[in-house]
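Novice: Sequence first, then the predicted structure, then my questions.
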Amino acid sequence: MKREALDLRQRILGVLLRDARIHAGRTLEDCAAFLGISPETLAAYEEGEQPVSLPELEALAYFLNVPVGHFLSTEPKLLGKAPPFNVPEFLALRHRIVGALIRQAREEAGRSPEELARLLGCSLERVQEYEHGERPLPLPELEVLAHTLNRPLEHFLDHVGPVGRQAHREEQAAGEGPVEDEAFRALQQLPPQIREFVLKPINWSYIEIAMKLADLPAGRLREIAEGLLEITY
């Protein structure tokens, strides 16, 4: 192989390394410290001025949460910058969703807020704050409530938000999740208006609520509908 081809491959690897690092939100110093090399050496890798070894590439792939095959592909693709993650907004929404799920499970189990307060050894007001998402529900207490209300802890995990999507991607990479092409084909079969609604991140919280409502018995749905009518009129 000619030297020019080797240099080109070296530069491509450098571009892919830098792209993966930025996508993961890591600095040169982060990655260099992980490898035990200087930031200048890592910068030389990214600029294609110095070749990276396979073991170093494997270690960086692990650190940046990218399959090593991403760097070895004959058709390399850039990952791009990761979308911004608004942590306060995410936490506020997730606290409300977890609280709503607790309330739903409690009502389906025929338990009162007072019973949960006695179970947790806290005030009724605190339980109400948990259910309205006004106070973060500590994980040990959530585990107790999940067990008491006969819900697996996974029931309360984020499935459609940024954390859920990341877990889904990791499952796919490990061969544990559904095939991405099948999911894409299923999405394409949706009516255009529904597909457009589903693809907007701002609507995902509504979709999750709809999923929870779909699990409710008909009687409970009727009660909710009647309550909404009373509020409206």
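Specialist: Arrived safely, thanks for sending.

Novice: From now on I want contacts and neighbour counts done on CA atoms only, so please keep to that.
Specialist: OK.

Novice: Just name whatever secondary elements whichever strand or helix holds residue 187 is in contact with.
Specialist: Here residue 187, judged by DSSP states H and E, is contained in helix 180-188. Helix 180-188 sits against no helix or strand, with contacts defined as 3 or more C-alpha pairs under 8 Å, 6 or more residues apart in numbering; DSSP states H and E.

Novice: outside of the following helix or strand past it, which residues touch it?
Specialist: Per DSSP H and E, helix 180-188 leads on to helix 192-198 as the next helix or strand towards the C-terminus. Here helix 192-198 makes contact (C-alpha atoms under 8 Å, 6 or more residues apart in numbering) with 187-188, 203-204, 207.

Novice: Serialize those residues to JSON lines and add fields for distance to residue 172.
Specialist: Output for these, formatted as JSON lines (distance: C-alpha to C-alpha, whole Å):
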{"residue": "187", "distance to residue 172": "17"}
{"residue": "188", "distance to residue 172": "19"}
{"residue": "203", "distance to residue 172": "24"}
{"residue": "204", "distance to residue 172": "21"}
{"residue": "207", "distance to residue 172": "22"}
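
Novice: Against that first model, consider the following:
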Amino acid sequence: MSELNPERAKMLGGLIEKAREHFGRTKKECAAVLGVKPAEYSKIESGAYSVSLPQLEALALFLNIPMGYFWGSEPLKSEDELDFANLIALRHRVIGVLLSQQRLRSRQSLADLAETLDMDEALLKSYEMGEEPIPYLHLEQICRQLDVSVNYFLDDVHGPLGRHEAKQKLERQFQRMAPDMQAFLINPVNVSYLDTAKKLSEMDVAQLRQVAESLLEITY
């Protein structure tokens, strides 16, 4: 058997290293997934160890990357890093505004709500100003008093959490589908059919009737 291409082995090892670092995984974690010693895993990334296809598959699953990445047909997912400190500070202010709005809708003064909750009025005001973080369990108590769900205070659909929740929902729905339906959805050839289905779902009854009549005319 001819010798393996050392340049290709080094390139493949570099791709593995890049993916691991991209997702913040350690060599020790990847070695454990592959069932090899950390020293052997280091040789994989340097190109000195011949990695097998099942091992590449395991790494793809562990790092949540497409197999096509290893042969250059698909890139790594690039997501903007969040500034969590600023995000949390902003969310505290937004929740404070929402709290104030809901209190006014319920026709309760700051003093009345503070008294009902058996808390200091100044603390409640600092909540509404976004100056003081509201402990989650305390927020639950406030929600019960204002007759509103905690969901009212959640990040909206346009924020990072909203996008995260939408993605999680899509993944759960996909996993509940039958294997043949999953295969249909991920096949690029079927994109045109899905696009047509989407357009049909947006039509009213009259438009759908017109489409049906046109199909009948073509058939007959």
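Specialist: Structure's in. What do you need? These numbers were taken from a predicted model, which means no experiment stands behind them.

Novice: Let me know the secondary structure of the equivalent of residue 137 of structure 1 over in structure 2.
Specialist: By TM-score structural alignment, residue 137 of structure 1 lines up with residue 134 in structure 2. With DSSP: H, G, I helix; E, B strand; the rest coil as the basis, the three-state label of residue 134 of structure 2 is coil.

Novice: so residue 134 of structure 2 makes contact with residue 127?
Specialist: Yes. With contact defined as C-alpha atoms under 8 Å, residue 134 of structure 2 counts as touching residue 127 (6.2 Å).

Novice: what about the two, which has more around it?
Specialist: Neighbour count, other C-alpha atoms under 10 Å: between residue 134 of structure 2 and residue 127, residue 127 has more, with 22 against 19.

Novice: Report the contact partners of that one.
Specialist: Contacts of residue 127 of structure 2 were listed using C-alpha under 8 Å, 6+ apart, and they are 96, 133-134.

Novice: how close does it get to residue 3 of structure 2?
Specialist: In this view, residue 127 of structure 2 and residue 3 of structure 2 are 69 Å apart by C-alpha to C-alpha, to the nearest Å.

Novice: burial count for residue 113 of structure 2?
Specialist: For residue 113 of structure 2, using other C-alpha under 10 Å, the count is 20.

Novice: In structure 2, which residue is most central in space?
Specialist: For structure 2, the residue lying nearest the average C-alpha position, counting by C-alpha atoms, centre = their mean, turns out to be residue 164 (3.5 Å).

Novice: residue in structure 1 matching that one?
Specialist: So, by TM-score structural alignment, residue 164 of structure 2 is matched to residue 166.

Novice: Quote the end-to-end distance of stretch 30-39 of structure 1.
Specialist: Its start and end residues considered, stretch 30-39 of structure 1 measures 9 Å (C-alpha to C-alpha).

Novice: what stretch of structure 1 does the longest helix along structure 2 fall on?
Specialist: In structure 2, taking DSSP state H as the definition, the longest helix is helix 84-105. Residue correspondence for helix 84-105 of structure 2 in structure 1, counting by TM-score structural alignment: residues 87-108.

Novice: Please tell me how far that stretch is from the chain's geometric centre.
Specialist: For stretch 87-108 of structure 1, the distance from its own C-alpha centre to the chain's C-alpha centre is 16 Å (C-alpha atoms, centre = their mean, to the nearest Å).

Novice: What's the average distance for that stretch when superposed on structure 2?
Specialist: Mean deviation of stretch 87-108 of structure 1 relative to structure 2 after superposition (mean C-alpha distance after the TM-score superposition for structure 1): 1.1 Å.

Novice: Give me the buried positions along that stretch.
Specialist: 94-106 (16 or more other C-alpha atoms under 10 Å).

Novice: Identify the residues contacting it?
Specialist: Stretch 87-108 of structure 1 has contacts (C-alpha under 8 Å, 6+ apart) with 112-113, 130-137, 145-146, 149, 151, 156, 158.

Novice: Max pairwise distance over the residues you listed: which two?
Specialist: Spanning the widest gap among those are 112 and 158, at 25.5 Å by C-alpha to C-alpha.

Novice: who has more neighbours, the two?
Specialist: The residue with more neighbours, out of residue 112 of structure 1 and residue 158, is residue 158; 16 against 12, by other C-alpha under 10 Å.

Novice: Just give me the match in structure 2 for the more buried one.
Specialist: Using TM-score structural alignment, residue 158 of structure 1 sits opposite residue 155 in structure 2.

Novice: right, and that match touches residue 163 too?
Specialist: No. Residue 155 of structure 2 is beyond contact range of residue 163, at 9.6 Å (criterion: C-alpha under 8 Å).

Novice: which neighbours do the two share?
Specialist: Shared contacts of residue 155 of structure 2 and residue 163 (C-alpha under 8 Å, 6+ apart): none.

Novice: how about residue 82 of structure 2, secondary structure?
Specialist: Going by three-state DSSP: residue 82 of structure 2 is coil.

Novice: for the match of residue 137 of structure 1, what are its contacts?
Specialist: When contacts are counted by C-alpha under 8 Å, 6+ apart, residue 134 of structure 2 is found next to 92, 127.

Novice: Which parts of structure 1 are strands?
Specialist: Using DSSP state E, structure 1 contains no strands.

Novice: Nearest residue to residue 23 of structure 2 in space, please, no chain neighbours.
Specialist: Excluding the flanking residues, the one nearest residue 23 of structure 2 by C-alpha to C-alpha, 6 or more residues apart in numbering is residue 63, at 6.9 Å.

Novice: Pull the contacting residues for that neighbour.
Specialist: 19-20, 23.
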